[in-house]
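K.L.:
what shape does this take:
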Amino acid sequence: MSTEALDAAPSFPLAGLVKPLVQPLVAVAIAVLVGGLLVLALGENPIEVYSILVHGSLVGWPNFLVTLQMMSPLLFTGLAVAISFRAGLWNIGAEGQMIMGALAAGIVGYAVDLPTALHIPLALIAAFAGGLAWALLPALLRVWLNLNELVVCLMLNPIALLLSGYVSTHLLKAPGPTNKLPDIADTAALPTFSLYSQVNAGFVIGLVLCLVFAVVNGGTKKGFEWKIMGLNPRFAYYGGIRVPLQAVLVMMLSGGIAGLGGAEQVLGEYRAFYDNFSPGYGFDGIAVAMLANFHPVGVVLAAFLFGALNGGSAVLQMMTGLSKYLVQVLQFIIVLILAAQFSWAFLGSRRKAPPAHAAPAAPKEE
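P.N.:
Modelled structure (predicted):
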């Protein structure tokens, strides 16, 4: 076929929508297959086990609401990670940023006396500021001292856990044996939607944020600049983008969104800040972002999948002899496959890249 015929061949616009879904779907399919083999090795029927898992997470209004509840914090942490990764920044500190946002929301929630119309927004702003401040340190160290933000974020996660634990067990501990802050005021509580679960207005906030950043990434100049930064920061710099400033801005937004995830837990689910309340939502957010291919709309779908798995795990344990940690095994397999695909693509791009000495030297100014 001639090149003219190739040029004249009709294009398929759906290909651009389907292609990003291939790797996540392959990862999920392989995880389901491997998980089925593990279930079979344990003497159970994989079809029955997966049927119970689906039924326990999606069938029936109470089960579905529990899935949405499990999904809610992952919307925030998954979006936070996706925003930073898309811009080429390795923010794996969403766990610590979420904890600090939750701590700030818990303090404002009980210590401030305001009407509901002011109290809830103020607590959300405090949570955003708490997560933002915890993400600002690795951002500044990356820009000023060229320190790897991945390492700094990894170190800040346990520091946030220990610091919040000290506050909730000593400085501001509520009376009683539980390590927690005093309960938030009713004026700071996010409205809940049902008696069957603790899904609350934070779920709606998370959905709105995902849609907003989908528009920002796909239809604004700022989103284009962040994409170019992620693809080639040196090209972005010579293209007129202020890369250091934008890197700090992206990390601040990422940390602030993770902090809002902490507010959803404190203001909506627990109605107080509890020490060590998170089972690892920040780290789950990394898996959600990878499965979503770092796209905000994909974050909603991936968070729903992980929420359904977590929601159905308790039903699975009650109705079979299998542990609910089988769900975590499935999630780990998905992450390993996605990480392997990402590493393979990265190494392939490094092999195809021309050596540094092959690049033409820039002309000298006279």
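K.L.:
CA atoms for contacts and neighbours, from now on please.
P.N.:
Will do.
K.L.:
quick one: contacts for Ser11?
P.N.:
Neighbour list for Ser11: empty [criterion: CA atoms under 8 Å, 6 or more residues apart in numbering].
K.L.:
so how far is Glu4 from it?
P.N.:
14 Å (CA to CA, to the nearest Å).
K.L.:
just Gly223 next, same as before
P.N.:
35 Å.
K.L.:
more crowded one of those two?
P.N.:
Gly223 (19 against 8; other CA atoms under 10 Å).
K.L.:
name the element the more buried one belongs to?
P.N.:
helix 221-231 (DSSP states H and E).
K.L.:
after that helix, next one along is what?
P.N.:
Heading C-terminal from helix 221-231 (DSSP H and E), you reach helix 233-238.
K.L.:
please give me the structure for this one as well, since I'd like to look at both together:
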Amino acid sequence: MNRIKSQLPILSPIIAIASALLVGAILIIIAGVNPIAAYAALFQESLFDYFGFGNTLTRMTPLLFTSLGVLIALKAGQFNIGGEGQIYLGALGSTMVGLYVQVPAFIHVPLGLFVGFLFGAVWGWIPGYLKAIRGVNEVITTLLLNYIAINLVSYLVQNPLKAANAPSPYSPLIAKSAQLPILPGNLTHSGILLGLLVAGILWVLLQHTPLGYQITAVGLNPIASAYAGISVQRTIMLVMALAGGLAGMAGSCEVMGLKYRLFEQVSPGYGFDAIAIAFLSRGSVLGVLLTSLFFAALRSGANVMQRSAGVPVTVVFAIQGLTVLFIAIGLALESKRS
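P.N.:
Predicted coordinates:
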């Protein structure tokens, strides 16, 4: 019995994804399409086709960064719902560096990433400060800050940052020296390598450092942590700033590695997908990597599934939503057992 219980954190995400795909298959059948053919088209294109896999990795990059941000906040018992706004702020910071700073590429690229991280970190620190010092619920503040960030970027690309003669709201192209290098074979940009490196650093931080122990301790029991001499307030502000900074780097990679300019809709909802990915990962950095890949594959292969099998793209979004629903059911059942 204890053995089964210890395997539940590993099994729950797998069961949730399998259940979502099963219900998705029913929706595909209702649409009059063979679900095996539809899923074959989706995953063949997104995982086993060279250029399709490159597209999957490109989409995985912002999901990975933002999910890691949500994960580290969860480790400290904080809910960062503001990844979307932090992506927009990071994208804005990197765009400003790409447009208004002129330095060699070996300085320009790291500077653009750093400023993107910094903008996102400030946007994450604000709700962290309000929670730690003022006791304001971080779910509310991070959610509301999303709207401020999105509308701020919208205003800027429609007015002072708008490119000359642009048919729709977007900024001028950033300098070539601020653009992320492309991997050999035009597979994807180097942001994915940076994301994997950050994931490794975060794993070491959480598993093998005193700071990681403090973050975990605060998440498990802030009162006991305070008695043990850990500054709970400082830890909350730190993890929320780190969470925002990681999401900010997602925005940086979108601008510096993919779009090369700031668009009004720079993110298609990566910040909200990241919440589901972090919960599915059950506190595991490796789980974030695998689940980010799964969600990116769904997004990457959706259009191909529609073209080749005639399945609407909305089925993919339904599968994502069902995955979240099933993992929520699994969490509820686990808490009931305990």
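K.L.:
matching Ala303 of structure 1 against structure 2, which residue comes up?
P.N.:
Using TM-score structural alignment, the partner of Ala303 of structure 1 in structure 2 is Ser292.
K.L.:
isn't that match right up against Ile277?
P.N.:
Yes. With contact defined as CA atoms under 8 Å, Ser292 of structure 2 and Ile277 form a contacting pair (6.4 Å).
K.L.:
you'd agree Asn146 of structure 2 is in a helix?
P.N.:
Yes. According to DSSP: H, G, I helix; E, B strand; the rest coil, Asn146 of structure 2 belongs to a helix.
K.L.:
who are the neighbours in contact with the counterpart of it in structure 1?
P.N.:
Aligned by TM-score structural alignment, Asn146 of structure 2 pairs with Asn157 of structure 1. Going by CA under 8 Å, 6+ apart, Asn157 of structure 1 touches Gly93, Ala94, Glu95, Gly96, Gln97.
K.L.:
what about the last one, which helix or strand?
P.N.:
In this case it means Gln97 of structure 1. helix 94-111.
K.L.:
against structure 2, where does the helix or strand following that helix fall?
P.N.:
Helices and strands here follow DSSP H and E; after helix 94-111 of structure 1, the next one along the chain is helix 116-145. Against structure 2, the aligned range for helix 116-145 of structure 1 is residues 105-134 (TM-score structural alignment).
K.L.:
please point out which parts of the matching stretch sit buried.
P.N.:
For stretch 105-134 of structure 2, a neighbour-count test (16 or more other CA atoms under 10 Å) marks 105, 108-109, 111-129, 131-132 as buried.
K.L.:
average offset of that stretch relative to structure 1?
P.N.:
Compared with structure 1 after the fit, stretch 105-134 of structure 2 shows a mean deviation of 0.8 Å (mean CA distance after the TM-score superposition for structure 1).
K.L.:
please apply the same query to stretch 300-309 of structure 2.
P.N.:
Looks like 0.8 Å for stretch 300-309 of structure 2 (mean CA distance after the TM-score superposition for structure 1).
K.L.:
where exactly do the helices run in structure 1?
P.N.:
Along structure 1, counting by DSSP state H, helices occupy 3-8, 15-41, 46-58, 61-86, 94-111, 116-145, 149-166, 201-219, 221-231, 233-238, 243-263, 281-291, 296-319, 326-352.
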